[in-house]
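Trainee: Turn this into a model:
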Amino acid sequence: MIDPKSLIIPHLQENKTCYVAYSGGVDSTVLLYEVGEAAKDIKCNVVAIHINHEYSKYSGQWEKHCKSFCKDYGLILKKFSFKSNNLKGASLESLMREKRYNIFEKVLSKDEILFMGHHLDDQIETLFFRMLRGSGLKGSSSIPAKRALGKGILIRPFLKLSKNDLIEIAKRKKLSYVEDESNNNIEFDRNYLRNEVISKISKRWPNYRKSLSKYIDNNKASYDFLSKTSSQELKNILVEEKINVEKLKKYDSEYQKILILNWLESKKFRLPSSQVLEELTKSFLNTKKTSQPKFIWGSKEKGNYVCLRIKKGFMSAESNL
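Mentor: This next block holds a predicted model:
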């Protein structure tokens, strides 16, 4: 097994503060412990962030556990909470995730790092989830190991370790953690995939993790290559950070999507879903020249708003991120 500390140390900076998303579960517990141990050598400050969703009758106990764990290991804990039963929408799961990430973004200052404990099994769940939503090459690259998050940087060092690897580390190092009973609730999409679909795949194809990990890596390499080659093409259609729409429309629709994603990524804006991107290229780009249309995704209130406008043949983008 890979030494988890070796996956963390390259990202730490001396005399800087880094953050760890800490739920109290086994993934984030092992991560927080290993970041804390690695930080001793680098002399950087470690702050755990615990978000109480207040959706379980055990939420208060989990928060107390996190407080106790941090005290035992001499780590700083920042606590936040929100009432998940106040959230309304098609997917409580995605709304809670969005709320968490909004909190993380507000905490991070420029170039500060947040570590998250996503692992290989999370990668595979995400792959299935995105394939079922019809995601393209970028989506099938699954979870990125590193990306911008607000003013800071999100790092996921455990994407090559399985859930079982993390459980084994926790046992070996006698780390206490909590079990979230909602992980068995198959009303949540990810739990359904994990408990009803992937569990059956594992029985028929025991080496599925290795095969799908290679598939994800290959897709990522392909997307990275396309992204790099499209960067030069993007320069040819940009004028003062605005896209010349007529030049963009000379490319086929799939390459248009790559160019638009590349453009938005360079601005560190929230990227559209595959469904939104499809609507953008099919409808928005073909709006009549006599109008000055705009195309929006995200929410101003939630701080993830992106607006595209076409004026005099050029498309601009603005965001409140």
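Trainee: can we go C-alpha only for contacts and neighbour counts from here?
Mentor: Will do.
Trainee: residue contacts, the residue most central in space within the chain?
Mentor: Central residue of the chain (CA atoms, centre = their mean): residue 143, 6.2 Å from the mean position. Residues in contact with residue 143 (CA atoms under 8 Å, 6 or more residues apart in numbering) are 123, 126.
Trainee: Against residue 217, how distant is it?
Mentor: Remark: distance between residue 143 and residue 217 (CA to CA, to the nearest Å) = 11 Å.
Trainee: Residue 298 now?
Mentor: When CA to CA is the yardstick, residue 298 and residue 217 sit 29 Å from each other.
Trainee: all helices in the stretch 101-250 of the chain, in order from the N-terminus.
Mentor: Taking DSSP state H, counting those that start in this stretch as the test, the helices found in the stretch 101-250 of the chain are 120-132, 163-172, 189-192, 199-204, 208-237, 245-248.
Trainee: got CSV for those, with mean neighbour count too?
Mentor: Listed next are the helices of the stretch 101-250 of the chain as CSV, based on neighbours: other CA atoms under 10 Å:
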stretch, mean neighbour count
helix 120-132, 19
helix 163-172, 16
helix 189-192, 17
helix 199-204, 12
helix 208-237, 15
helix 245-248, 17
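Trainee: With respect to residue 5, which of these lies nearest?
Mentor: Closest approach to residue 5 among the helices of the stretch 101-250 of the chain (CA to CA): helix 163-172, 11.5 Å.
Trainee: Now do that closest one: which elements does it pack against?
Mentor: Applying 3 or more CA pairs under 8 Å, 6 or more residues apart in numbering; DSSP states H and E, one finds that helix 163-172 contacts helix 26-42.
Trainee: quick one, the helix it packs on and helix 163-172 angle?
Mentor: If you take axes from the mean of the first three to the mean of the last three CA atoms, to 10 degrees, helix 26-42 sits at 60 degrees to helix 163-172.
Trainee: Can you get me a residue count around the closest residue to residue 93 other than its chain neighbours?
Mentor: Closest residue to residue 93 in three dimensions, ignoring its sequence neighbours and counting by CA to CA, 6 or more residues apart in numbering: residue 188, at 6.5 Å. Residue neighbour count, defined by other CA atoms under 10 Å, stands at 15 for residue 188.
Trainee: Contacts only, for residue 208.
Mentor: Per CA under 8 Å, 6+ apart, neighbours of residue 208: 201-202.
Trainee: Before we compare anything, build this one as well:
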Amino acid sequence: MLLEHLQHQLGDRRRVCVALSGGLDSSVLLHALVRLRDSVLPDLQLRAMHVNHGLSTHAVSWTASCEAQCQLWQVQFIPLAVKVDAREGGIEAAARKARYRALTENLLADETLFTAQHLNDQCETFLLALKRGSGPAGLSAMSAETSICGHPVIRPLLSLQRKQLEEYARANQLVWIEDDSNQDTRFDRNFLRLDVLPMLYQRWPHFAAATARSASLCAEQELLLDELLQEALDNLIDLQGSLSIEGLENLSAARRFALIRRWLASLGASMPSREQLQRIWDEVALSREDAEPQLRLGSHNIRRYRQRLYWLAPMQSLKDTVIAWQGQEVLDLPASLGQLSLTSAGQNGLTLRKPRVDEMLTVRFHASGEVNKVGRDRSRSIKKLWQELNVPPWDRERIPLIFYNEQLIAAAGLFITREALTSGPQEATWSLFWNTESR
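Mentor: Below is the predicted model:
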């Protein structure tokens, strides 16, 4: 029965990678796929990835056990190691994020990731979302098919109960790893699995199936809302992925928050709570006009500029960075900002005079005071100039600035100052070009 079920789940997919923990569930999944490959689908290509989270003293032996199992079953084995930062939403959530990040980064272009969550896992996920006060999106729990970072992810065992997997394992004399941390009820999922759900299953044997139906209904409602709101969302998002605040102002709170959630989901953000949504609107969108508000959401920040909301990754501060440039043709910039090049005058880029004998050329990312921009009849403060050039606050210290000694000469890709002009036709010039494609 399990083989037929998996064959149906596979469809025409023939390149599959199994997330192999070595536990009961993933061992059953991989064994069943191996049987399918050996008996029915000879063109099925299997790989297995095992993630070492570095959280157990047994982690190395678990990796070795998984590798030995894959060798026995003639499955290519890929061991992966990650670092888990408990500050990312707690140890459980951080481990899950690190695991999926490692898995998706190592998938092949046409490969599908198979994971081994089952019906009882779905019940636990639903109750954890209920505990957090989640809405329909969170209560949708896990979907049987999804995608992460553009890679398809299938959970083929999601309709099967753990006891069915146990029966299969016993019938096929499988050996699997028992993670000792699964007995630690300090973790919410273990508390549910060990202390709460056994009583619920005893009272209501079909409780897991009932919660799965509720999760499915919530998912249907979310899908319907996605369809109804997509056109409005498309009109609110620009080519940079930012969201219009003005387009949200006259909407009901329910519709506004639903649109913000879908905007964040389209960017790959984790779903905010109702409190976080309210803070995004009150503290970021509606903050005073001259403020530069930001709110941390997971690993990113929500920021506002020119009546639009942006979801941005944390950026390395370059305010105090000073790079001495000896005039070589190409200079690699820090923080993946690309390259600067100096070429013969007249080519693409900004034309400026070469430094004089007593001038040192440096690249910086911060300037202050007044700036005499070429093309203006008077100086302007650098802050006003950034505003005129529509440069958002978070980019103002990521634009390479050319200095001769302590004098600002040019902002790469944007402008030169009067001090960049030659004093006569005999003075040598060159062209400055910022190659951002190498970022």
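Trainee: TM between them?
Mentor: TM-score of the superposed chains, computed with TM-score structural alignment, normalised by the length of structure 1, equals 0.86; 308 aligned residues with a CA RMSD of 2.5 Å.
Trainee: Helix or strand: which one has residue 79 of structure 1?
Mentor: Assigned by DSSP states H and E, residue 79 of structure 1 belongs to strand 76-81.
Trainee: And that strand against structure 2, how far off on average?
Mentor: Plainly put, strand 76-81 of structure 1 ends up 1.3 Å away from its match in structure 2 on average once the two are laid over each other (mean CA distance after the TM-score superposition for structure 1).
Trainee: need the longest strand for structure 1.
Mentor: Longest strand in structure 1 by number of residues (criterion: DSSP state E): strand 45-52.
Trainee: so that strand corresponds to what in structure 2?
Mentor: Residue correspondence for strand 45-52 of structure 1 in structure 2, counting by TM-score structural alignment: residues 45-52.
Trainee: okay, how far is it across stretch 84-95 of structure 1, tip to tip?
Mentor: Stretch 84-95 of structure 1 has an end-to-end distance of 9 Å (criterion: CA to CA).
Trainee: got it, and stretch 194-208 of structure 1?
Mentor: Terminal residues of stretch 194-208 of structure 1 lie 13 Å apart, using CA to CA.
Trainee: Pull out the buried residues from stretch 32-47 of structure 2.
Mentor: Within stretch 32-47 of structure 2, the residues that qualify as buried by neighbour count (16 or more other CA atoms under 10 Å) are 32-34, 36-37, 44-47.
Trainee: what comes into contact with it?
Mentor: Around stretch 32-47 of structure 2, the neighbours that count as contacts under CA under 8 Å, 6+ apart are 2-3, 6-7, 13-18, 73, 75-78.
Trainee: And stretch 53-66 of structure 1, by the same measure?
Mentor: 22-24, 50, 52, 81-85, 96, 177-178.
Trainee: Most widely separated two among the residues you listed?
Mentor: Using CA to CA, these span at most 24.8 Å, a distance reached by 85 and 177.
Trainee: higher neighbour count, the two?
Mentor: Summary of the neighbour comparison: residue 85 of structure 1 and residue 177, criterion other CA under 10 Å, with residue 177 having more neighbours (20 against 11).
Trainee: where's the match of strand 45-52 of structure 1 relative to the chain centroid, distance-wise?
Mentor: Mean C-alpha position of stretch 45-52 of structure 2 versus that of the full chain (CA atoms, centre = their mean, to the nearest Å) differs by 22 Å.
Trainee: After superposing, tell me the mean distance of that stretch to structure 1.
Mentor: Taken over the aligned residues, the distance from stretch 45-52 of structure 2 to structure 1 averages 1.5 Å (mean CA distance after the TM-score superposition for structure 1).
Trainee: Mind putting the helices of the stretch 101-250 of structure 1 into CSV with distance to residue 320 of structure 1?
Mentor: Listed next are the helices of the stretch 101-250 of structure 1 as CSV, based on distance: least, CA to CA, whole Å:
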stretch, distance to residue 320 of structure 1
helix 120-132, 26
helix 163-172, 36
helix 189-192, 29
helix 199-204, 41
helix 208-237, 23
helix 245-248, 23
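Trainee: Residue 291 of structure 1: which of those helices is closest?
Mentor: Taking CA to CA as the criterion, residue 291 of structure 1 comes closest to helix 245-248 out of the helices of the stretch 101-250 of structure 1, the separation being 13.9 Å.
Trainee: Now the closest one on structure 2. Mean distance?
Mentor: Mean deviation of helix 245-248 of structure 1 from its aligned counterpart in structure 2 after superposition (mean CA distance after the TM-score superposition for structure 1): 1.4 Å.
Trainee: Contacts for the helix or strand that that helix is followed by, please.
Mentor: Using DSSP H and E, the helix or strand that follows helix 245-248 of structure 1 towards the C-terminus is helix 253-266. With CA under 8 Å, 6+ apart as the contact definition, helix 253-266 of structure 1 has outside contacts at 226-227, 230-231, 233-234, 248-249, 270-271, 277-278, 281-282.
Trainee: One more pass at 6 Å, please.
Mentor: With contacts defined as CA atoms under 6 Å, 6 or more residues apart in numbering, helix 253-266 of structure 1 is touched by no residue outside it.
Trainee: Give me the mean deviation of that helix from structure 2.
Mentor: Overall, helix 253-266 of structure 1 averages 2.4 Å from its counterpart (mean CA distance after the TM-score superposition for structure 1).
Trainee: how far off helix 208-237 does that helix point, in degrees?
Mentor: Direction vectors for helix 253-266 of structure 1 and helix 208-237, defined by the same axes, to 10 degrees, enclose an angle of 90 degrees.
Trainee: what range in structure 2 does helix 253-266 of structure 1 sit on?
Mentor: Applying TM-score structural alignment, one finds that helix 253-266 of structure 1 aligns to the residue range 253-266 of structure 2.
Trainee: again with stretch 20-33 of structure 1
Mentor: Under the criterion TM-score structural alignment, stretch 20-33 of structure 1 matches residues 18-31.
Trainee: From one end of the matching stretch to the other, what's the distance?
Mentor: Start-to-end span of stretch 18-31 of structure 2 (CA to CA) is 10 Å.
Trainee: now swap in stretch 388-407 of structure 2 and tell me
Mentor: Taking CA to CA, the span from the opening residue of stretch 388-407 of structure 2 to its closing residue is 21 Å.
Trainee: Over in structure 1, find the residue span that stretch aligns onto.
Mentor: Mapping stretch 388-407 of structure 2 onto structure 1 (TM-score structural alignment) gives no aligned residues.
Trainee: quick one: buried residues of stretch 2-19 of structure 1?
Mentor: With burial defined by 16+ other CA under 10 Å, the residues of stretch 2-19 of structure 1 counted as buried are 4-5, 7-9, 12-13, 17-19.
Trainee: Quick check: the farthest pair among the residues you listed?
Mentor: Longest distance between any two of those is 19.6 Å, between 4 and 17; criterion CA to CA.
Trainee: re earlier: how close does the residue nearest to the centre of structure 1 get to residue 190 of structure 1?
Mentor: Look at residue 143 of structure 1 and residue 190 of structure 1: by CA to CA, they are 14 Å apart.
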